[in-house]
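1. Mind looking at a prediction? Sequence and model below.
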Amino acid sequence: MTPHELPLIDYDTVPVGSLQHRIRSLDGEAIQQLLDYERVHNNRAQVAEVLENRLQELREGATPSGGAQDARPLEAEDTAGDSPVKPSGSPEPMHPPLHGIAGQPGKPKADRPRKQ
């Protein structure tokens, strides 16, 4: 069996943490296929445990949830690569005063009168 024939899309790249949620919609036969594939190809103890637990839940009467695993994840579409944003649309730079009241521009130290 090849990875493309498995009931779970991109099975080999699914993180262990999300596997438990991704297999909820699969029936016992599909879970068994994954478990058999796992034991032959990857033999990851955590993954096998998740699959075995779900298989046991199904044997005890759990039912697969709705949803399907036959659609590929959406890929990002190609973009033109040219941004419609231009530098001319940027606001003027603002340099607020270090101290003072809002709305009153700060003065450089060189412009202040000297105290005598």
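-> Now that the structure is in, tell me what you want to look at.
2. all contacts plus neighbour counts: C-alpha atoms, from now on.
-> Fine.
3. residue ranges for the helices of the chain, please.
-> Along the chain, the stretches classed as helices by DSSP state H are 16-22, 28-41, 45-59.
4. Check which residues of the longest one are buried.
-> It refers to helix 45-59. Within helix 45-59, the residues that qualify as buried are 47-48, 50-52, 54-55, 58, counting by 16 or more other C-alpha atoms under 10 Å.
5. what about versus this one:
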Amino acid sequence: MAPQELPLIDYDNVPVGSLQHRIRSLDGEQIQQLLDYERVHNNRVQVTEVLENRLQELREGATPSGGTQEAQPVEAEDTPGGSPVEPSGSPEPMHPPRHGIGGLPGKPKADRPRKQ
């Protein structure tokens, strides 16, 4: 089975954390289809657990939620004029104070004079 034939668009690139939410609208047959594909192609333990758990929920009487998987995921778009933030507006780097000396700002090691 090709990834294009799966009930979940871009299935191979769906993060495991969002998979549980993305499969809520699928029925048992579609979940089984994803599970079979996963076992043959990637066999990721976390993914198979999520799919098996959802399949069990459906067998126990849960119903798929509304929604569809037909739309492509929304990608963020670039702003036409670029970012309004200028690098000159960045704050100066701050280094944590050295241990045991109160009130003195810390310095990175590269700025310290070398001992000879």
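-> Okay, I see it. Keep in mind that this is a model prediction, so the values were computed, not measured.
6. Please state their TM-score.
-> The TM-score (TM-score structural alignment, normalised by the length of structure 1) is 0.65; 85 aligned residues with a C-alpha RMSD of 2.0 Å.
7. before we move on, the earlier item: could I get the buried residues of helix 45-59 of structure 1 as CSV with distance to His4 of structure 1?
-> As requested, the buried residues of helix 45-59 of structure 1 are exported to CSV (distance: C-alpha to C-alpha, whole Å):
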residue, distance to His4 of structure 1
Val47, 18
Ala48, 19
Val50, 21
Leu51, 19
Glu52, 22
Arg54, 22
Leu55, 22
Leu58, 24
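8. Nearest to Asp27 of structure 1, out of these: which one, please.
-> Using C-alpha to C-alpha, Leu58 comes nearest to Asp27 of structure 1 of these, at 7.5 Å.
9. Surely the closest one is in contact with Glu29?
-> No - with contact taken as C-alpha atoms under 8 Å, Leu58 of structure 1 and Glu29 are classed as non-touching, separated by 10.1 Å.
10. Identify the farthest-apart pair in the buried residues of helix 45-59 of structure 1.
-> With C-alpha to C-alpha as the measure, no two of the buried residues of helix 45-59 of structure 1 lie farther apart than Val47 and Leu58, at 16.8 Å.
11. on that earlier part again, out of the helices of structure 1, flag the one nearest Thr2 of structure 1.
-> The closest approach between Thr2 of structure 1 and any of these, judged by C-alpha to C-alpha, belongs to helix 28-41 at 8.6 Å.
12. Quick check: that closest one compared with structure 2, mean distance?
-> Superposed on structure 2, helix 28-41 of structure 1 shows a mean distance to its aligned partners of 0.2 Å (mean C-alpha distance after the TM-score superposition for structure 1).
13. which residues touch that helix?
-> Defining contact as C-alpha atoms under 8 Å, 6 or more residues apart in numbering, one finds that helix 28-41 of structure 1 is touched by 1, 6-7, 23, 44, 47-48, 51-52, 54-55, 58-59.
14. tally of neighbours for Pro7 of structure 1?
-> 19 (other C-alpha atoms under 10 Å).
15. Surely it is in contact with Asp70?
-> Yes - here Pro7 of structure 1 reaches Asp70: they are 7.3 Å apart, a contact under C-alpha under 8 Å.
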